[in-house]
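Q: heads up, no residue letters with this:
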């Protein structure tokens, strides 16, 4: 009896499937558009490049207290300047949360068309970003995420976890035949989620080739901090095979400490992609053999997205007629073999 019921159930399912297939076929032949028509939903590259309605974009970021942030700010200004239909209203860079909130409040009161915001503290700027969104002003969040999905129309991020993965993978490729290799890590500010993400990616990538982090110190993204942390690391570890330093700005101090200690038995990988680091990689005359890109173009990308959104345009190379609400940029490895492809976008430490 059970087998008969099962058989009948299969017949019913088969019949429904057949009817559905006929319905789909009829729909395709009778009422659907052609493939060309179905994907031609958004604006084209030519339409995006063409001058549109003039839009005012407010931009606020932290103080440019090191090279990467300086490049972030200058990149935003340069991106806005290339569009004749963009007026940029830039606030003075600040690490004072209260001052940055006030800058965003000014943008809201001035009724700008869009806001690009690299917050000094993502959580602290979330409330005012939500206020802007509720006022109908799209917010493009850059680098440091807000704590609510309602605070931004689109978010542009570097890949911190991916940086760690790229660094660990490169070191695995160089030291894969040395299972007992000593791998050291010079992190940035340990309390920051971005540092924690970079370290997690690094650890995970190393584990894939049987390596781990043998020694680790943290610095503070400054030259002085990098030199102090590296000096401590080198003193405590007489033999090292590879070092990953999270940040090329602090890497100037790291390299100074290495030179002072007269150490050269290891390879070093940097992070962020400064021009100084790339020139050293190009010269190939130091322990620095690679760096991992953390794009300083994020705010420039934010300006470009803000213009598209404010003008009602779309990301032309995507089929979906919209602008993505989250973009995570790549974290490629730069070596002497490909440094020429990246050095023009590098920032000065």
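A: Good, I have the coordinates. Note that the structure is predicted; figures quoted are calculated from it, not measured. Residues are numbered from 1 along each chain as shown.

Q: CA atoms for contacts and neighbours, from now on please.
A: Will do.

Q: where do the strands of the stretch 1-150 of the chain begin and end?
A: 55-60, 86-90, 114-117, 139-142 (DSSP state E, counting those that start in this stretch).

Q: alongside the first one, take a look at this:
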């Protein structure tokens, strides 16, 4: 899993980065530069902003929207591009077929777009077309599913699967730390995906901090409502008593909640994953087992458009001292519960 620097919010990516800005300010205060020197230096560093600049054509190759989160990814990219008068977005038809997506990206390369944003159906399988774009002088923003080599992209931006599990585990751990012999269960995603293994590893590592808690069962589903319902029903039948459930994905969580309701169970707390609107609404109502969800923000696609625009205009990120955008950015997996759900409600996906 690549090392990345977490940044907590989409706005912080390009226009805020308050903590970094504060650090840069403090450094400046202790230097020997005059105020005039510092002002001049600041003026020479190009930073992305909302003001119209050089026109940029961005080619976007996203996924087939067969899942709520993936549909949100495409919507975020399109909506973000629409906010910029200097951005033209060339969108391919979403595909989960690697050969088809490669062909779509090659078409964008032949059109000589200024920058490419790619969420590959399979990072390994699409690495060569990423390399082809980079060799053609087209910077690639690799979104979420990472290519096999950093040579295939200029910047990677995506979520933190290990961090999802880690933060879910710490949230549950803190809720149960006063309970002796606490028992937790896990409803994972597709076990053949590396991201599922990372989410489980983060969760297990977090639970090591709470010796009173034992994970007593784990069931893998496949990110659909139907599988969530079926696998959750199996967990409930096998485990007559437990204190908390971590479900990797809010889409399959819809099915899991159906199974929980059908079983008449309300004796545990549930933490979801990703950030679906339905999960936010249930958390806000606070009349069921779902008490929190850990974000895997689809806003990363909007951030990818911001980054692509900055690349096309030869600009850096506001709030950072560097002239260039970073090579990689990992978004933070915030925990959303009833205390902060209103803040995130507008980002929930259907």
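A: The structure has been received and is ready for your questions. What you see is a predicted model; the values in this text were computed from it and never measured.

Q: re the thing from before, could I get the strands of the stretch 1-150 of structure 1 as TSV with distance to residue 204 of structure 1 and mean neighbour count?
A: Below are the strands of the stretch 1-150 of structure 1 laid out as TSV (distance: least, C-alpha to C-alpha, whole Å; neighbours: other C-alpha atoms under 10 Å):
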stretch	distance to residue 204 of structure 1	mean neighbour count
strand 55-60	35	24
strand 86-90	40	19
strand 114-117	31	30
strand 139-142	26	28
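
Q: can you put the ones you listed in a markdown table and add distance to residue 96 of structure 1?
A: Formatted as a markdown table, the strands of the stretch 1-150 of structure 1 follow (distance: least, C-alpha to C-alpha, whole Å):
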| stretch | distance to residue 96 of structure 1 |
| --- | --- |
| strand 55-60 | 12 |
| strand 86-90 | 16 |
| strand 114-117 | 14 |
| strand 139-142 | 17 |
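
Q: residues near the closest residue to residue 125 of structure 2 other than its chain neighbours, how many?
A: Computed as C-alpha to C-alpha, 6 or more residues apart in numbering, the closest residue to residue 125 of structure 2 that is not its neighbour in sequence is residue 98, at 6.8 Å. For residue 98 of structure 2, the neighbour count with other C-alpha atoms under 10 Å is 16.

Q: isn't residue 98 of structure 2 right next to residue 123, touching?
A: No. Using C-alpha atoms under 8 Å, residue 98 of structure 2 is not in contact with residue 123; the gap is 9.3 Å.

Q: what about residue 291 of structure 2, is that helix, strand or coil?
A: Using DSSP: H, G, I helix; E, B strand; the rest coil, the three-state assignment for residue 291 of structure 2 comes out as strand.

Q: now do the helices in the stretch 201-349 of structure 1.
A: 223-236, 248-261, 275-283, 298-310 (DSSP state H, counting those that start in this stretch).

Q: mean neighbour count and distance to residue 184 of structure 1 for those - can I get that in JSON lines?
A: Formatted as JSON lines, the helices of the stretch 201-349 of structure 1 follow (neighbours: other C-alpha atoms under 10 Å; distance: least, C-alpha to C-alpha, whole Å):
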{"stretch": "helix 223-236", "mean neighbour count": "20", "distance to residue 184 of structure 1": "8"}
{"stretch": "helix 248-261", "mean neighbour count": "22", "distance to residue 184 of structure 1": "12"}
{"stretch": "helix 275-283", "mean neighbour count": "20", "distance to residue 184 of structure 1": "19"}
{"stretch": "helix 298-310", "mean neighbour count": "25", "distance to residue 184 of structure 1": "29"}
